[in-house]
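> give me coordinates for this.
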Amino acid sequence: MDIKEIQNLIKFVAKSGASEVKLEMDDIKITIRTGSDDKGDSTTYVQQIPMNAPMAQAAPAAPQPTAAETTVEKVPVDESSKYVTIKSPIIGTFYRKPSPDKPVFVEVGTSIAEGDVLCVIEAMKLFNEIESEVSGKIVKVLVDDSSPVEFDQPLFLVDPS
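Below is the predicted model:
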């Protein structure tokens, strides 16, 4: 793995919203941690494993979760029980703005009504507006801008009261 591939991997992990990714290959071990609470700072550790003796064939490791599976933030059960979760109806790329030069659709604390546009999800070059199913107030945005999202992945927490 050359330096260019490592740089591309770091950029991909930073965009995906994953908090930590570990990659182990024959002679390289890479751990990438993104500081999701530190506003996008990332730390990368690259460790070269010495190859003195041939490595014994080990049983295949469990598959690593994909970046899309790790983008969802965990919310304590007692906190989320009073909130409505708005989920992604499709697979695609999540955008908080209608275009790069426009303001975001909603921020934390924004009051929304049923039918208000919350975000867009781009799938196969089509931008799909995601509308609110409930009225209330945005409590938390669960996905970073320009991140890949899966079907039924939580996007927003809304306080309906």
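
> all contacts plus neighbour counts: C-alpha atoms, from now on.
Will do.

> who's in contact with the strand or helix carrying I130?
When secondary structure is defined by DSSP states H and E, I130 falls within strand 126-131. Strand 126-131 is touched from outside by 88, 114-122, with contacts defined as CA atoms under 8 Å, 6 or more residues apart in numbering.

> residues of it that come out buried?
Residues 127-128, 130-131 are the ones in strand 126-131 that count as buried (16 or more other CA atoms under 10 Å).

> quick revisit: biggest separation within the contacts of strand 126-131, which pair?
For those, with distances taken as CA to CA, the pair at the greatest spread is E114 and E122 (21.6 Å).

> those two - which one has more neighbours?
When neighbours are counted by other CA atoms under 10 Å, E114 and E122 differ, and E122 comes out ahead with 18 against 11.

> which element is that one on?
Using DSSP H and E, the element containing E122 is strand 117-123.

> tilt between that strand and strand 126-131?
With axes from the mean of the first three to the mean of the last three CA atoms, to 10 degrees as the criterion, the two stretches strand 117-123 and strand 126-131 enclose an angle of 150 degrees.

> also this sequence, please, to line up against the first:
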Amino acid sequence: MDLKDIQNLIKFVAKSGASEVKLETEDVKITIKTGSDDRHETTTYVQQIPVGTAPVAQQAPVAQAGAAEAAAAEVAAEDSKYITIKSPIIGTLYRKPSPDKPVFVEVGQMIKEGDVLCIIEAMKLFNEIESEISGKVVKVLVDDSSPVEFDQPLFLVDPS
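Sure, this is the predicted structure:
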């Protein structure tokens, strides 16, 4: 089941007025819960079950998946002299160590190997994402407190 099929299923459930729908196939479990009509909220849980492993639940917001694809296309259009730092995991990206602290890195800031660029929260674990290269941050591709996918571009760095 691809992203388009999931999006169409969400739209169908939202229009049908059902409060909850569960769909289960060999490799995917989907649960769609809709809120009351005056709030127009939809929560979708997509769970892919790899063959031979235990299931791991993941929340997959469909709106952010389109944003991830748009960011990837934008990065591809950028000059190839920049190095793209990508997300090693899925989760929620935080640019600051806490809400009252400054961001880890800003555009134009020089970074070196091992510097913390951001934090990605995955399943209540906060993972520091460190730079594997030295250079100057040219562009930040993700907003603070936004969901990120595996291999999604996060930063553009000029290594020169």
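
> how close does the strand holding I130 of the first structure sit to the second structure?
On superposition with the second structure, the mean distance recorded for strand 126-131 of the first structure (mean CA distance after the TM-score superposition for the first structure) is 0.3 Å.

> count of residues packed around the aligned partner of D2 of the first structure in the second structure?
D2 of the first structure is assigned D37 in the second structure as its aligned equivalent, the criterion being TM-score structural alignment. Using other CA under 10 Å, D37 of the second structure is surrounded by 10 other residues.

> any idea how far the nearest residue to V106 of the first structure once chain neighbours are set aside is from V21 of the first structure?
Excluding its sequence neighbours, the residue lying closest to V106 of the first structure (CA to CA, 6 or more residues apart in numbering) is L118, at 5.9 Å. Noted for L118 of the first structure: a distance of 29 Å to V21 of the first structure, by CA to CA, to the nearest Å.

> can you show me the strands along the second structure?
All strands of the second structure, identified by DSSP state E, fall at 20-24, 28-34, 42-48, 58-59, 83-86, 91-94, 110-111, 116-122, 125-130, 135-140, 146-148, 153-158.

> list the buried residues for the third one?
So that's strand 42-48 of the second structure. If you call a residue buried by 16+ other CA under 10 Å, then strand 42-48 of the second structure has these buried ones: 42, 44, 46-48.

> then stretch 105-117 of the second structure?
105-106, 110-111, 115-117.

> would you turn those residues into JSON lines with distance to I6 of the second structure?
As requested, these are exported to JSON lines (distance: CA to CA, whole Å):
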{"residue": "V105", "distance to I6 of the second structure": "35"}
{"residue": "E106", "distance to I6 of the second structure": "36"}
{"residue": "M110", "distance to I6 of the second structure": "41"}
{"residue": "I111", "distance to I6 of the second structure": "39"}
{"residue": "D115", "distance to I6 of the second structure": "38"}
{"residue": "V116", "distance to I6 of the second structure": "35"}
{"residue": "L117", "distance to I6 of the second structure": "32"}
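
> from the residues you listed, pick the one nearest T92 of the second structure.
Out of these, the member with the shortest distance to T92 of the second structure (by CA to CA) is L117, at 13.8 Å.

> could you list every residue that touches the aligned residue in the first structure for the closest one?
Alignment note (TM-score structural alignment): L117 of the second structure maps to L118 of the first structure. The neighbourhood of L118 of the first structure, defined by CA under 8 Å, 6+ apart, consists of 96, 105-106, 129-132.
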